[in-house]
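Novice: What follows is a predicted structure for the sequence shown.
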Amino acid sequence: MSMKHRTVFLATSLTVVLGLGTVAALSGKLTEGRYKAIGLFSQVVSLVRSSYVEEVPLEKLEEGALNGLVSSADPQGTWVPEAYAQEFRAYQHRPLPPFGLVLAIRSSYPVVLEVLPGSAAAEAGLRPGELIERIGDQPVRARPPWRAFTALERAERQGEAVAVDVIAHDLSGKRPVRLQPGKPGDPSPQVTLREGVAVVRLPVVTQFQVARLAGLLPSPDTPVVLDLRGTALGDPEGVVEAASLLLGGEVQLPLAARGGSTKPVSASKPPTGRKVVVCVDHTTARAGEWLAFALSQRGVATVGMETFGDTGLRVPTRVADGELWVARHFLLNQEQKPILGRGLKPTTPVRPSLEGDAILEKALELARGEEKAKAA
């Protein structure tokens, strides 16, 4: 592909992103803006290549420009070059992530959203909220999402251990860990009793795991605290099944698309009368956010911090030299804006404490009826 054609490709990719992403319907006036964008891209690419201290490879400019365009419409979206597209699809279609480690992108770093119990990531001491700086010999800070994901996918598929440089969630230090292959972790639901309250963890929110949870729940007169911190895995069908299991009645998850269409997902079960309180924080994402949203729509109190801000369902679209992954469906907040890059605000905000678990303790108080839901 010639320099001219590649530059036009970079610019016109903006149109693809806007057309498939989550932005509002575009007005006719943007047509003129498209031509302006092409001219601006051409000028910037030429100046960067000719004026920088060292010549910047066109492939590097292409990668940075494309992923910058995609992330402006969908923060967790990505353009994947053809050479890595198959590995990225394999990663996305896994029932459990490589090494039991779920990542997303925040502030240019891959951030740990979830660590499955018993996984290689759990055994290595990784915790939700920590940042990843390097995977193997590959730096992943300020890199497109597919680089981190395909590095894990390749190592797991080849049965190789992989070294990972981890930064603490409070940026207090960095440490190396080593992930061993063959340990994806245990997705089973967990239920423990705390002073008359059932504390529920649901690492993977699918219909199969929800059916397993149904056999573990105590009677409906036992209140439940559903801890969705560090929960990201699952699907919409599992989410509505979980919400309906806990509360009974019909539960709907209205996943919206650009242009106003929706992808309704629903489930219905007999009423339970069970009292439910939900714990959330910045590692509650995707299926965890869908479930927190569905329960909050039924009046369930949410306790903790604002969620991660990713409720998108992404599918690939073929483009020149690769694939484009952007959200086709997503949840809308109260302002009818996509929950992408901004999270759900809890009804009872609570800051984490240095000692103990302030979020869980507040949720237990509310579940036992010791205090009305209010900001802590």
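Specialist: On my side now, so go ahead.
Novice: okay, CA-based contacts and neighbour counts for the rest of this
Specialist: Noted.
Novice: residues contacting residue 237?
Specialist: 206-207, 265-267 (C-alpha atoms under 8 Å, 6 or more residues apart in numbering).
Novice: among the residues you listed, which are in helices?
Specialist: Counting by DSSP state H, the contacts of residue 237 place residue 207 in helices.
Novice: If you rank the contacts of residue 237 by neighbours, which is first?
Specialist: Ranked by neighbour count (other C-alpha atoms under 10 Å), these have residue 206 at the top, with 22 neighbours.
Novice: Report the contact partners of it.
Specialist: With C-alpha under 8 Å, 6+ apart, residue 206 has these contacts: 234-239.
Novice: go with 10 Å
Specialist: Residue 206 makes contacts with 187, 212, 233-242, 287, as judged by C-alpha atoms under 10 Å, 6 or more residues apart in numbering.
Novice: Going by distance to residue 361, which of the contacts of residue 237 wins?
Specialist: Nearest to residue 361 out of the contacts of residue 237 is residue 206 (C-alpha to C-alpha; 27.2 Å).
Novice: With adjacent residues omitted, what lies nearest to that closest one?
Specialist: residue 238 (3.8 Å; C-alpha to C-alpha, 6 or more residues apart in numbering).
Novice: Now the one you found: which helix or strand?
Specialist: With elements taken from DSSP states H and E, the one containing residue 238 is helix 236-247.
Novice: and the angle from whatever helix or strand comes next after that helix to helix 236-247?
Specialist: Where DSSP H and E defines the elements, the next helix or strand beyond helix 236-247 is strand 249-256. Strand 249-256 runs at 150 degrees relative to helix 236-247, counting by axes from the mean of the first three to the mean of the last three C-alpha atoms, to 10 degrees.
Novice: and the comparison structure, right after this:
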Amino acid sequence: MIKSRLLIAGFIAGASAIAVPLVAAVAVQESGLTGQDFAVLAGVIQLVRNDYVHPVGSDELVKDALKGMLNRLDPHSDYMDEQEFKDSQADTAGKFGGLGMQISEQDGVPKIIAPIDGTPAARAKLEPGDLIVTIDHTSTLGVSLQKVVDQLRGDPGSNVTISILRGKQDPFDVTLTREIIKVASVKPELKPDGIGYIRITQFGGDTSDSFKKAITDFKRNANGGVKGLVIDLRDDPGGLLTAAVDVAGDLLDGGSVVSIHGRHTDDQHSFDAPAHGDMLPGVPVVVLINGASASASEIVAGALQDRHRATIMGTQSFGKGSVQTIVPLKGHGAVRLTTALYYTPSGRSIQDEGIAPDVVVEAPKDQQISGGPLLREAALQGAFKNPGPLKQAPGAGAPQAAASQVKSTTSAPIKADLIGKPDDAQLKAALTYLDAHAGGKQESTRQQRANPGPK
């Protein structure tokens, strides 16, 4: 059985969650549960408290009952106790203590999805696909992902030793020193030929302002003007919906970026770009994605693809198209509940299928990690199937036809330390593409303005 939950050493990744006001206790008559239902729950809790071989507190049993109820719904719904909720709030702000790695759970063992640039995990040369089999010489098999995260975290300056299983090699120990992780979500570079390169590692609270500043700096420093832009979303697990809308809106003049549709009228929302938001009108754009590009990354890629504002290159994205609502419970943490699905401007759902690139560019074999392919959303236990497109809005662009043809449950990941470097073959392909298409940049603007999406 495969079960995965994306986390960055405690950072809840790819959630694109929406926080809602504090919820009051649900009245019994509104819950749909009968007195007999409550009696069964209370009776089992009492049975465990009285007769289990070791003492267990009621608070621990209630917490585990909530986690069990929510975890079985889908891969992204969950219950967070008070400490986990506080950790998640700190993580979303882009600053937290730990080692700096994105991890998931597979077959009861934590697996590294990607290390974060400039962190202890990256400096130790940990790789996507590495399995963490022990922490401080204690087995991780069957330990919940949150408890693994708690063990990896600690006071800055303290050490932790983890045992790594990589491919067919023998396990080996790595000792890392914990530190405050400050995530620089936007990493810009102006190439000598006037092409701007922006890597977004996650969508956090600083992403929107940093992205705008990067483009402004490009325009000021590029002699002869910016000739093209590469937005690198590979290995970006997502983050804040608002940041994704802002980033896409910086390259669009009005019209739809993404819409949300759930069971209730209150769950229907549409997010539009500013009327004159495009900071690089006419400049050709390439967006790089891969199987670890999820959620907010897919919102940006899908919007720019549907609006004909960018060419999407790389490999099929992760396929997380669901919306999680964070519901705080006063004094008892919070519930993270899947409440809706994302749809691109043309009305296609991201869920399960993800975004198919316009130009497929695989990482060469020698640039793929040795730990094996990464799982995509479709392989996760309880993942929703794609519900099909909404009714297409006039002028929104044709829905993507290729997604179901190229969908797979795994993706060959690139070595994280190669992303954005001179030898990065996928980036080279994007730069070559822009060099060839820079002369036709005015056509890009005309297409984008002719397809503004639904209002």
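Specialist: Happy to help now that I have it. Because the structure is predicted, anything quoted here is derived from the model rather than measured.
Novice: What's the TM-score once they're superposed?
Specialist: With the length set by TM-score structural alignment, normalised by the length of structure 1, the two chains reach a TM-score of 0.67; 334 aligned residues with a C-alpha RMSD of 4.5 Å.
Novice: re earlier: distance to residue 177 of structure 1 added to the contacts of residue 237 of structure 1, as JSON lines?
Specialist: Below are the contacts of residue 237 of structure 1 laid out as JSON lines (distance: C-alpha to C-alpha, whole Å):
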{"residue": "206", "distance to residue 177 of structure 1": "30"}
{"residue": "207", "distance to residue 177 of structure 1": "33"}
{"residue": "265", "distance to residue 177 of structure 1": "40"}
{"residue": "266", "distance to residue 177 of structure 1": "41"}
{"residue": "267", "distance to residue 177 of structure 1": "42"}
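Novice: tell me which of the contacts of residue 237 of structure 1 are still there in structure 2?
Specialist: Nothing carries over to structure 2 from the contacts of residue 237 of structure 1, by both residues aligned by TM-score structural alignment, their matches' C-alpha atoms under 8 Å.
Novice: Out of the contacts of residue 237 of structure 1, the closest to residue 365 of structure 1 would be?
Specialist: Nearest member of these to residue 365 of structure 1, counting by C-alpha to C-alpha, is residue 206, at 28.6 Å.
Novice: just wondering, since we're on that closest one, how far is it from residue 369 of structure 1?
Specialist: Noted for residue 206 of structure 1: a distance of 30 Å to residue 369 of structure 1, by C-alpha to C-alpha, to the nearest Å.
Novice: Aligned against structure 1, show me the partner of residue 357 of structure 2.
Specialist: Alignment note: residue 357 of structure 2 maps to residue 346 in structure 1; criterion TM-score structural alignment.
Novice: show me the contacts for the residue nearest to its match when sequence neighbours are not counted.
Specialist: In this structure, residue 346 of structure 1 finds its nearest non-sequential neighbour in residue 302, 4.9 Å apart by C-alpha to C-alpha, 6+ apart. For residue 302 of structure 1, the contact set (C-alpha under 10 Å, 6+ apart) comprises 225-228, 276-281, 292-293, 295-296, 344-350, 359, 363, 373.
Novice: before we move on, the earlier item: residues touching the residue nearest to residue 206 of structure 1, list them.
Specialist: Residue 238 of structure 1 neighbours (C-alpha under 10 Å, 6+ apart): 204-211, 244, 265-267, 287, 291.
Novice: returning to what we had before: of the contacts of residue 206 of structure 1, which is the most crowded?
Specialist: Ranking the contacts of residue 206 of structure 1 using other C-alpha under 10 Å puts residue 239 first, with 31 neighbours.
Novice: Now do the same for it: its match in structure 2.
Specialist: Checking TM-score structural alignment: residue 239 of structure 1 goes with residue 244.
Novice: separation between its match and residue 295 of structure 2?
Specialist: From residue 244 of structure 2 over to residue 295 of structure 2 (counting by C-alpha to C-alpha), the distance is 9 Å.
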